[in-house]
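**Student:** Quick one: sequence plus predicted model below, questions after.
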Amino acid sequence: MHHTSSAWPIGIGALFLRATLYLLITGAIAQGAYLEAAYLPDLRFSELAFTELTQTGFLTLACGILLYVRQRLNVWPNVTLLLLAFLGASLVREQDAFLDAYVAEHAWKVLVAAIILPSMTRVAMNWRRFAVELGQYANSFSLGLFTAGFFTTYAFSRLYGRKEVWQAVMQERYLGSIKSMAEEVVELMGYALILFAMIELLLLARRIYRARLQATSSS
């Protein structure tokens, strides 16, 4: 079987349906941020409000999808391990305030190291196989979405949410809550793109899995 995108075709109708779903989720994010700002003044953009909880939810779903793809479908196990380690570490990082308060200060750093180091060691030990898998994944819509989400969350949101930017915009009317809102909502949109990428990865992995079964049954 050829490892190209044409070997695992996607229907136009399915693509349109998913695009519509992603659009609806994007609209829900914007509406949720508005409702949080308008009706939750005491919790606005805190760890217990819509934006932060949705970030955690998106990361949890993305990790669950990766576990399914890796363990059940057995598609690109090294690539999915690296993605799972990265998103798992991000999920732990999002809980830093709770871990610092209820476990120990900097506990999240220990957990992140415990996730990242063994995973990267495993991938390094299987470097050749990882390179092959990455070459196949590189031609997918999923990787494009993941890259967009990565830069949105881990680069743009940080730069856009700098205090200096919002002080320059608002001048003497500067409010820290506005700065936090801008950063957290952009970050949430980045996590949404990453979740979309993992959904696309799941659907692609299912097509690859079915193609493998058909190839096995016909041989």
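**Tutor:** Great, that's in hand. Numbers count the residues shown, from 1 in each chain.
**Student:** Could you use CA atoms for every contact and neighbour count after this?
**Tutor:** Will do.
**Student:** residues in contact with the spatially most central residue of the chain?
**Tutor:** With distances taken as CA atoms, centre = their mean, the residue of the chain nearest its centroid is I194 (3.2 Å). Under the criterion of CA atoms under 8 Å, 6 or more residues apart in numbering, the contact list for I194 reads 62, 145-150.
**Student:** What is the nearest of those residues to G32?
**Tutor:** Using CA to CA, G149 is the member of these that sits closest to G32, with 19.2 Å.
**Student:** Let me know whether the closest one touches Y191 as I believe.
**Tutor:** Yes - here G149 lies in contact with Y191, judged by CA atoms under 8 Å, at a distance of 6.1 Å.
**Student:** ok, second structure coming up, stack it against the first:
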Amino acid sequence: MSEHFNYIFMKLINFIFILILMTLPIIAVRYDVLTLHNNIPEQSLTEWTEEMFLAITAGSFLFIGFTDTKHHHGFILISAFFFCMLIRELDSFFDNAVFHGFWVYPAIITAITALYYSTQKRENTLNTLYLFVKDKNFPILCIGLAIIFVFSRLFGMDVFWHQVMGSDFQRIVKNIAEETTELLGYTIIIYAAVNYVFSFNNKKSII
């Protein structure tokens, strides 16, 4: 009886944590728009939060890769995917530091290097990817990616907001809608990634 109660209690705590976590996109966007009075530019709390979440996500899978040699190659590949996303988010930094569109080159180098490295032990990589997609956190991760790659892009299309607001079109409204949903996606991704680290370590300790 007490075991069931503890399980339910922990799930309720987790639910409350999720509720709090879901406020982060709103807090970041509200701070940018209402406190800093900006148009959510590349250098904003919202963008910095997205980049930080991506860095933690990539680092989480990199951590597993370096602490478990059995699944090293596979998690290096997974980590590289999110590092490529991070490089893309840092496009403004690379534009100012080097030249416009430079982000493509470090992203390609990262992707090719990780793909080449992962093929050195194909069975290791395949087994890791199998465990990765089999984990309960994988669908949550996919939802976050879908929000970033599909929902936020479609929801933030200029043509849609021009049709909605007509002559009263204000870019800040469009930016708020797009950046809030995009940060929501990154929030879901970091939740899934951190949970995956704990889940993976628990399975290791059992084994």
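**Tutor:** That came in fine, so what should we check first? Please read these numbers as outputs of a predicted model, since none were measured by experiment.
**Student:** Just give me the match in the second structure for the residue nearest to the centre of the first structure.
**Tutor:** Taking TM-score structural alignment, the alignment pairs I194 of the first structure with I189 from the second structure.
**Student:** ok, now E164 of the first structure?
**Tutor:** Pairing criterion TM-score structural alignment: the partner of E164 of the first structure within the second structure is identified as V159.
**Student:** From F15 of the second structure, how far out is that match?
**Tutor:** The spacing between V159 of the second structure and F15 of the second structure, counted by CA to CA, to the nearest Å, is 37 Å.
**Student:** cool, and E89 of the second structure?
**Tutor:** Distance of E89 of the second structure to F15 of the second structure, given as CA to CA: 29 Å.
**Student:** more crowded one of the two?
**Tutor:** E89 (18 against 12; other CA atoms under 10 Å).
**Student:** when you align them, which residue in the first structure goes with the more buried one?
**Tutor:** Residue mapping for E89 of the second structure onto the first structure gives E94, with TM-score structural alignment as the criterion.
**Student:** I'd assumed A205 was in contact with L73 of the first structure.
**Tutor:** Yes - contact status for L73 of the first structure versus A205: in contact at 7.0 Å, counting by CA under 8 Å.
**Student:** Looking at those two, which has the bigger crowd around it?
**Tutor:** Neighbour comparison, L73 of the first structure and A205: the larger count goes to A205, with 20 against 17 (by other CA under 10 Å).
**Student:** Tell me how far that one lies from R162 of the first structure.
**Tutor:** The gap separating A205 of the first structure from R162 of the first structure is 38 Å, by CA to CA.
**Student:** Please go through the first structure and pick out the longest helix.
**Tutor:** When the first structure is parsed with DSSP state H, its longest helix is helix 176-218.
**Student:** Start and end of stretch 156-173 of the second structure, how far apart?
**Tutor:** When the termini of stretch 156-173 of the second structure are compared using CA to CA, they are 9 Å apart.
**Student:** Show me what counts as buried in that stretch.
**Tutor:** 156, 161 (16 or more other CA atoms under 10 Å).
**Student:** next one: that stretch to chain centre, how far?
**Tutor:** Going by CA atoms, centre = their mean, to the nearest Å, the spacing between the C-alpha centre of stretch 156-173 of the second structure and its chain's C-alpha centre is 27 Å.
**Student:** Also stretch 37-55 of the second structure?
**Tutor:** On CA atoms, centre = their mean, the centre of stretch 37-55 of the second structure falls 13 Å from the chain's centre.
**Student:** Excluding its own residues, what touches it? List them.
**Tutor:** By CA under 8 Å, 6+ apart, the list of residues contacting stretch 37-55 of the second structure from outside reads 25, 28-29, 31-33, 82-83, 85-86, 89-90, 92, 171-172, 175-176, 179, 183, 186-187, 190.
**Student:** Which strand or helix spans the counterpart of E51 of the second structure in the first structure?
**Tutor:** Using TM-score structural alignment, the partner of E51 of the second structure in the first structure is T56. When secondary structure is defined using DSSP states H and E, the element that contains T56 of the first structure is helix 50-68.
**Student:** and the angle from that helix to helix 176-218?
**Tutor:** For helix 50-68 of the first structure and helix 176-218, the angle between their directions (axes from the mean of the first three to the mean of the last three CA atoms, to 10 degrees) works out to 20 degrees.
**Student:** Report the buried residues of helix 50-68 of the first structure.
**Tutor:** Taking 16+ other CA under 10 Å as the neighbour-count basis, helix 50-68 of the first structure is seen to contain the buried residues 50-60, 62-63, 65-67.
**Student:** now swap in stretch 111-131 of the first structure and tell me
**Tutor:** Burial within stretch 111-131 of the first structure, assessed by neighbour count using 16+ other CA under 10 Å, is assigned to 112, 115-116, 119-120, 123, 129-130.
**Student:** same deal with stretch 29-49 of the second structure?
**Tutor:** With the criterion 16+ other CA under 10 Å, stretch 29-49 of the second structure contains buried residues 29-33, 39-40, 44-47, 49.
**Student:** can I get those residues in a markdown table with distance to L77 of the second structure?
**Tutor:** Listed next are the buried residues of stretch 29-49 of the second structure as a markdown table, based on distance: CA to CA, whole Å:
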| residue | distance to L77 of the second structure |
| --- | --- |
| V29 | 32 |
| R30 | 35 |
| Y31 | 35 |
| D32 | 34 |
| V33 | 37 |
| N39 | 35 |
| I40 | 32 |
| S44 | 30 |
| L45 | 29 |
| T46 | 27 |
| E47 | 25 |
| T49 | 24 |
